[in-house]
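In: have a look at this prediction, sequence included:
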Amino acid sequence: MTQIFALTPLGVTGTLSFIALLIGLIGIGIYIYYKALPQTSKVVIAAVLLPMVIAFSWMFYKVNDAKLIVTADLITIDVPFYQFSLPIEEVDLVGVRQLNWSAETDTEFKPDLRVNGVGMPGFQLGWFSLGGHSKAFVAVTETDNVVLIPTVQGYPILLSLEQPEALLSHFK
């Protein structure tokens, strides 16, 4: 039986971060358009900026539809740019739990440095090193409902879920 657990959509901080980023990129494009530069330079800059605006716009749209899909034999993380699946045997089901960062506990699982991904206020997605110096896959939009999913491969998965209790009860 397939169960789908929705990841928490962007909050105000994450939404404003994306809007500021997109406005900044578009503003740079407008500035370059009106700047006295050779036409070749303008084309090269546009060739770099346009895909970035498209990619971040798509991510901004898709992040609110991110989900965790659990079947009898695998779990699938469906997030922008990083969709992947793991066999259920590679998940430490006993270790799945909700983290509590607001009480200053579980700080060894707080994302620290971005290794490969996107990190901005209110939104972290991709591979991060943690306070405990290990590596983790992170899809966090708010810090209240973060679930830790340990894997036997040595890295945890951290997800902001709308209903973390539903996932915890599913694995028990």
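Out: Received it, and whenever you're ready, just let me know what you need.
In: CA only for contacts and neighbour counts going forward, please
Out: OK.
In: of all the residues in stretch 16-34, which ones are buried?
Out: Under the neighbour-count criterion of 16 or more other C-alpha atoms under 10 Å, stretch 16-34 has 17-18, 21-22, 25-26, 29, 32 buried.
In: from the residues you listed, which ones fall inside helices?
Out: 17-18, 21-22, 25-26, 29, 32 (DSSP state H).
In: pick out the most distant pair among the residues you listed.
Out: 17 and 32 (22.5 Å; C-alpha to C-alpha).
In: stretch 100-115: end-to-end distance?
Out: 23 Å (C-alpha to C-alpha, to the nearest Å).
In: centre of the chain to the strand of greatest length in the chain, how far?
Out: Counting residues, the longest strand found in the chain (DSSP state E) is strand 111-120. Distance, stretch centre to chain centre, for strand 111-120: 9 Å (C-alpha atoms, centre = their mean, to the nearest Å).
In: residues making contact with that strand?
Out: Defining contact as C-alpha atoms under 8 Å, 6 or more residues apart in numbering, one finds that strand 111-120 is touched by 14, 17, 124-131, 136, 138.
In: also stretch 53-72?
Out: 1-10, 15, 18, 22, 25-26, 75-81, 88.
In: hey, where'd the helices end up in this structure?
Out: 12-34, 39-62, 164-171.
In: adding distance to residue 143, write these out as a markdown table.
Out: What follows is the helices of the chain, written out as a markdown table (distance: least, C-alpha to C-alpha, whole Å):
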| stretch | distance to residue 143 |
| --- | --- |
| helix 12-34 | 12 |
| helix 39-62 | 19 |
| helix 164-171 | 12 |
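In: and the comparison structure, right after this:
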Amino acid sequence: MSRAPTPPPAFSVAPVPIWRLLWLWVPMAGAMAVVTVTTLQSSQRSPLELGYTLPFVLLVTGVLTWAFFRRRISLEGDDLVVVSTFYRRRVPVALLQLDKARIVDLAEHHEFKPSHKINGYAMPGFQSGHYRLGGRKAFCLITDASRMLYLPLRDDSVLLLSPEQPRALLEALQALAVPARAH
């Protein structure tokens, strides 16, 4: 009798209040209202165009809402895997500079705050994807800026993560890195 494979250790991501989605839903609802009013008032447009436009806007809103909830932090073998919205980052634990890792509060440590979005998904209180941190590349999954895990890599890039329990993730990474150092 074979045993089911054990799932990789997962670390809960700090929750984001659901009302943050209003930053997405309100503008999209406004766009649908404007499209509807201008289409119905225009003599050059037919109401049939609404049959194409409104479902498309609803589909985009649905995909962006789904992406908002797609976030996961796990350890798979010797890799840290971060899945966030449309992005995925797999980093071997050996590439992490765990001696320089810190748990930070962005309100107190502005130097760890991502400065420019390169390719990401963001709304107030939520950042996901690729950013710049000063001159360094940063991959972010930030849902709680008050207790964020700063993980520098050997290639001079950075991971900025918001696990629900940042200390537990850091300790798991350190425990995984110890056997690698012993060899």
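Out: Ah, there it is. Keep in mind it's a predicted model, so treat the numbers as computed, not measured.
In: could I get the TM-score for this pair?
Out: These two chains, once laid on top of each other, score a TM-score of 0.80 by TM-score structural alignment, normalised by the length of the first structure; 163 aligned residues with a C-alpha RMSD of 2.4 Å.
In: before we move on, back to that, can you say which of the contacts of stretch 53-72 of the first structure are buried?
Out: 5-10, 15, 18, 22, 25-26, 75-80, 88.
In: the residues you listed in strands, which ones?
Out: Per DSSP E, these map to strands at 5-6, 75-78.
In: which one of those is nearest residue 164 of the first structure?
Out: Comparing those against residue 164 of the first structure with C-alpha to C-alpha places residue 5 closest, at 8.4 Å.
In: how much space between the aligned partner of the closest one in the second structure and residue 81 of the second structure?
Out: When the second structure is aligned by TM-score structural alignment, the residue opposite residue 5 of the first structure is residue 11. Using C-alpha to C-alpha, residue 11 of the second structure is found at 10 Å from residue 81 of the second structure.
In: for residue 169 of the second structure, same thing?
Out: When distances are taken as C-alpha to C-alpha, residue 169 of the second structure and residue 81 of the second structure turn out to be 12 Å apart.
In: residues touching the one residue sitting closest to the centre of the first structure, list them.
Out: Nearest to the geometric centre of the first structure sits residue 125, at 2.2 Å (C-alpha atoms, centre = their mean). When contacts are counted by C-alpha under 8 Å, 6+ apart, residue 125 of the first structure is found next to 117-119, 137-140.
In: then residue 172 of the first structure?
Out: With C-alpha under 8 Å, 6+ apart, residue 172 of the first structure has these contacts: 93-94.
In: same thing with residue 154 of the second structure?
Out: Per C-alpha under 8 Å, 6+ apart, neighbours of residue 154 of the second structure: 95-97.
In: among those, the buried ones, what's the ChimeraX command?
Out: Buried residues among these (16+ other C-alpha under 10 Å), as a ChimeraX selection:
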select :96,97
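In: hmm, which of the contacts of residue 154 of the second structure are common to the first structure?
Out: On the basis of both residues aligned by TM-score structural alignment, their matches' C-alpha atoms under 8 Å, what survives of those in the first structure is 95-97.
In: mind checking the SS state of residue 181 of the second structure?
Out: For residue 181 of the second structure, the assignment made with DSSP: H, G, I helix; E, B strand; the rest coil gives helix.
In: neighbours of it, just the number please.
Out: 8 (other C-alpha atoms under 10 Å).
In: if we can go back for a sec, matching residues in the second structure for the longest strand of the first structure?
Out: Using TM-score structural alignment, the partner range for strand 111-120 of the first structure is residues 114-123.
In: mind listing what's buried along that stretch?
Out: Residues of stretch 114-123 of the second structure classed as buried: 114, 117, 120-122 (neighbour count, 16+ other C-alpha under 10 Å).
In: please apply the same query to stretch 82-95 of the first structure.
Out: Residues of stretch 82-95 of the first structure classed as buried by neighbour count (16+ other C-alpha under 10 Å): 88, 91, 93.
In: ok, for the last one, nearest residue in space, not its chain neighbours?
Out: Put plainly, it is residue 93 of the first structure. Nearest residue to residue 93 of the first structure in three dimensions, chain neighbours excluded: residue 171, at 6.2 Å (C-alpha to C-alpha, 6 or more residues apart in numbering).
In: and for the first one?
Out: For residue 88 of the first structure, the nearest residue in space outside its immediate sequence neighbours is residue 74; the separation is 4.4 Å by C-alpha to C-alpha, 6+ apart.
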